[in-house]
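Student: Test case, fold it:
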Amino acid sequence: MFKTIKNAWAIPDLRRKILFTLLIIVIFRFGSCIPVPFLNVDALRALMAQVESSGTALSYINMLSGGAFANATLFAMGITPYINSSIIMQLLTVAIPPLERMAKEGEEGRKKISTITRYVTVILGLIQGAAYYFYLRNSVATVNGKATSITLFNDGFAQIFSAFIIILCFTAGTALMMWLGEQINQKGIGNGISILLFAGIVARLPVTFGLLGTFLGQAFEMPSAYGQYFVLVPLFVLIFLVVIWVIVFMNDSERRIPVQYAKRVVGRKMYGGQSTHIPIKVSMSGVMPIIFASSILSIPSTIEFFMGRNAPTEGFGRALLDAFSSEGWIYCLLYFVLIILFDYFYVTIQYNPVEMANNLRQNNGTIPGIRPGKPTSDFIAKILSKLTLIGAIFLGVIALLPIIFSNLSGMHGLSIGGTSILILVGVALETVKQMESQMMMRHYKGFLD
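Tutor: Got it, this is the predicted structure:
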């Protein structure tokens, strides 16, 4: 990886792309530090101290935004509205025939879908920003022993004006982040949205390392009470490195289906006759099943967080909330099952065995030993089912490993989980591959050389 970056830096064109990408990341981090107006910063900090260890959807959004959500900054909504918009449009493209036809129109159709995605992103950003504002307005934090409101104005015209400005700032930040991501796609290196996600998660790494240092400091100060941290902290680092290696290995793993193309004569020339393969990745769906599953399971704890003092303390309501707590075995079991289900669902949307079999037949291609048509589609579907199961189990283990380790060791509050590591490794590998492909294009020798 470092050799690839070094070689890319030596090419002036790629160096400009890398510097432009770094500039966008710097702008993103500046925006993540600029708070929106009309908020009590001290009360907000006291309130959001609970978010870090809440295990709710709020802590998840805070992780993806690089801590901007907890500080209610310009980029507090992060890139989550754009991700949600892209997922919604991807699902609607399969479900709604006009959108499906638009997606098959080529470049023009993709541009139209991208435009619709932008509008949906702004709408989702507006809804999410409004929800965040009302959450802050209805919350009370304790500062110096006194109950303090988060918003500065809670009555009359000033409240309406401040609400309008705060929600507008959140929405504008979402639109600006979407634009920054598109600028990286056009003038930088790597996928813009992925790069911004990567930068946000990397910004949380010092918090994690600082917390590990705190655990070690407790172990040195009180060995009798916290001596287990001498073993647990190095064990966490070791597990972190092993998980990275496993993710890299699974990311490059693929099942190659052999394909033989028949010979055909067109005029005086003969085409075809070559052997190739269809590569199908073991981990086809990436991090999306984990995002879907964690979003659904975090709804009960998020509702409890919004209820505050009104949350049930006993009875069925308390038992239900405890069952969906990230520290319970029911949560882990449901998390694992939902990841597998969403993995199958996502792969079903992405891959159509019947369409793949028809494309092979139209191009005079066959899988050795398999008849064209339905036998070919059944064969591909069987392979997809097996690979999906392997990939889903892999994602489930990666997602549950940090939760299980945290519950067993008592080291809560670590902001690096399975989703974070998957995003970090996936974006790094994707960016390096893009660098390699661009370097290969620039060093390609034409037929006149």
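
Student: going forward, measure contacts and count neighbours with C-alpha atoms only.
Tutor: Noted.

Student: in the host helix or strand of Asn84, what counts as buried?
Tutor: According to DSSP states H and E, Asn84 maps onto helix 80-95. Going by neighbour count (16 or more other C-alpha atoms under 10 Å), the buried part of helix 80-95 is Thr80, Pro81, Tyr82, Ile83, Asn84, Ser85, Ser86, Met89, Gln90, Thr93.

Student: this one next, for a side-by-side:
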Amino acid sequence: IIEGFPAAVARTWESFLADQIQLIAVVFLVAILISITAAVVAMTMASRKIPVQIPRKVVGRGRIREGQKSFVPLRINSAGVMPIIFAQSFIVVPGTVAQFAGQTGGILDMISDIFQPGTVYYICYALLIIFFTYFYTAIIFNPVDLSENLKKQGAFIPGVKPGARTAEYIDRVLTRVTLPGSAYLAFIALVPFWIFAFFNIQTFFFGGTALLIVVGVGLDTVQQAQQHLLLRHYDGFMKKGRVKMRGRSQYS
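Tutor: Reported below is the predicted structural model:
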């Protein structure tokens, strides 16, 4: 994805120099792409936090672990980029079958025309993305398992009984959270079609799938770098002897 981006930018610049693309179109395109990228970053990190209470507990040798308040994050986009990939795989089937059939003027030819980029294509594409978002989220996220893990740890959601009621509550919240997440994925998948068609730019196409992959990989890289820096910072404190066992001494 990143490898082909410089060449696409170069082709766009050549088209601009040849007066095939107007300056205002390039400026608006760059501004829109930056805005969409920022929105993708925000939505990728967005989550619904379910409060969790961990009660006070007596551990070995009479030690008491104080109660804690925590939360379980439910990401708005738990499914990632997979719903768009599934939708792309299904949306091309009718047109591909019609083209391989080789008939002209019949119903298959009409189906091939319908499933070209247009109103019907966009509606079907969006509905498939929404469907596969719920489908894939249900596969990768099991509220029953999460409820059982909370119960084993003695944690509970305030106002909700542990067990089946907790699983039902998590499933209800996840269903509500997935709706804006699926709409967001449909928008990200469709908006590049509209942008490049509106500005009539044919030199390159930066789809929603590529954008989601690049942003996801970038965020994972940043998180790993932060963890690595934090670990090195912690090791530095340990080597200097500034962090010692609790109860003996603090800073040397």
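
Student: Please state their TM-score.
Tutor: Once superposed, chain against chain, the TM-score is 0.86 (TM-score structural alignment, normalised by the length of the second structure); 238 aligned residues with a C-alpha RMSD of 2.1 Å.

Student: Kindly check the end-to-end length of stretch 316-330 of the first structure for me.
Tutor: Length of stretch 316-330 of the first structure, first residue to last, C-alpha to C-alpha, to the nearest Å: 15 Å.

Student: now do stretch 258-267 of the first structure
Tutor: End-to-end distance of stretch 258-267 of the first structure (C-alpha to C-alpha): 28 Å.

Student: which helix is the longest one in the first structure?
Tutor: As assigned by DSSP state H, the longest helix anywhere in the first structure is helix 374-409.

Student: after superposition, how close is that one to the second structure?
Tutor: Helix 374-409 of the first structure, aligned to the second structure and superposed, deviates on average by 1.2 Å (mean C-alpha distance after the TM-score superposition for the first structure).

Student: C-terminal to that helix, what's the next element?
Tutor: Toward the C-terminus from helix 374-409 of the first structure - assigned by DSSP H and E - lies helix 418-442.

Student: one step back: can you tell me what part of the second structure the helix holding Asn84 of the first structure aligns to?
Tutor: Aligned using TM-score structural alignment, helix 80-95 of the first structure spans no residues in the second structure.

Student: Pull the distance from that helix to the chain's centre.
Tutor: 14 Å (C-alpha atoms, centre = their mean, to the nearest Å).

Student: what does it rub up against?
Tutor: Residues outside helix 80-95 of the first structure that contact it (C-alpha atoms under 8 Å, 6 or more residues apart in numbering): 61, 64, 99-100, 103, 113, 117-118, 120-122, 124-125, 128, 174, 178, 349.

Student: Give me the buried subset of those.
Tutor: Buried by 16+ other C-alpha under 10 Å: 61, 64, 99-100, 103, 113, 117-118, 120-122, 124-125, 128, 174, 178, out of the contacts of helix 80-95 of the first structure.

Student: and which of these is nearest Leu22 of the first structure?
Tutor: Met178 (16.2 Å; C-alpha to C-alpha).

Student: if we can go back for a sec, for the longest helix of the first structure, list every residue counted as buried.
Tutor: Quick answer for helix 374-409 of the first structure (16+ other C-alpha under 10 Å): 376-377, 379-381, 384, 387-400, 402-406.

Student: Among the contacts of helix 80-95 of the first structure, which ones are in strands?
Tutor: Using DSSP state E to define strands, no part of those is located there.

Student: Could you tell me which of those belong to helices?
Tutor: 61, 64, 99-100, 103, 113, 117-118, 120-122, 124-125, 128, 174, 178, 349.

Student: Chain neighbours aside, what residue packs nearest to the counterpart of Tyr271 of the first structure in the second structure?
Tutor: Using TM-score structural alignment, the partner of Tyr271 of the first structure in the second structure is Arg65. Once flanking residues are discounted, Arg65 of the second structure sits nearest to Lys57: 5.1 Å by C-alpha to C-alpha, 6 or more residues apart in numbering.

Student: can you tell me which residues contact that neighbour?
Tutor: By C-alpha under 8 Å, 6+ apart, the neighbours of Lys57 of the second structure are Ile64, Arg65, Glu66, Gly67.

Student: Helix, strand, or coil at the residue minimising distance to the centre of the second structure?
Tutor: Nearest to the mean C-alpha position of the second structure, by C-alpha atoms, centre = their mean, lies Gly80 at 3.8 Å. Using DSSP: H, G, I helix; E, B strand; the rest coil as the criterion, the local structure at Gly80 of the second structure reads coil.

Student: Next, the contact list for it, please.
Tutor: Residues counted as contacts of Gly80 of the second structure (C-alpha under 8 Å, 6+ apart) are Leu212.

Student: where exactly do the strands run in the first structure?
Tutor: 140-143, 146-149, 254-261, 264-266, 269-271, 275-281, 365-366.

Student: Of those strands, which is nearest Glu182 of the first structure?
Tutor: Closest of the strands of the first structure to Glu182 of the first structure is strand 275-281, at 26.9 Å (criterion: C-alpha to C-alpha).

Student: which strands and helices sit next to that closest one?
Tutor: Taking 3 or more C-alpha pairs under 8 Å, 6 or more residues apart in numbering; DSSP states H and E as contact, the helices and strands that strand 275-281 of the first structure lies on are strand 254-261.

Student: buried stuff in the strand it packs on?
Tutor: Those would be Val259, Gln260, Tyr261, for strand 254-261 of the first structure by 16+ other C-alpha under 10 Å.

Student: Same list as before, the residues you listed that is, but in a markdown table and with distance to Val243 of the first structure included.
Tutor: Formatted as a markdown table, the buried residues of strand 254-261 of the first structure follow (distance: C-alpha to C-alpha, whole Å):
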| residue | distance to Val243 of the first structure |
| --- | --- |
| Val259 | 34 |
| Gln260 | 37 |
| Tyr261 | 40 |
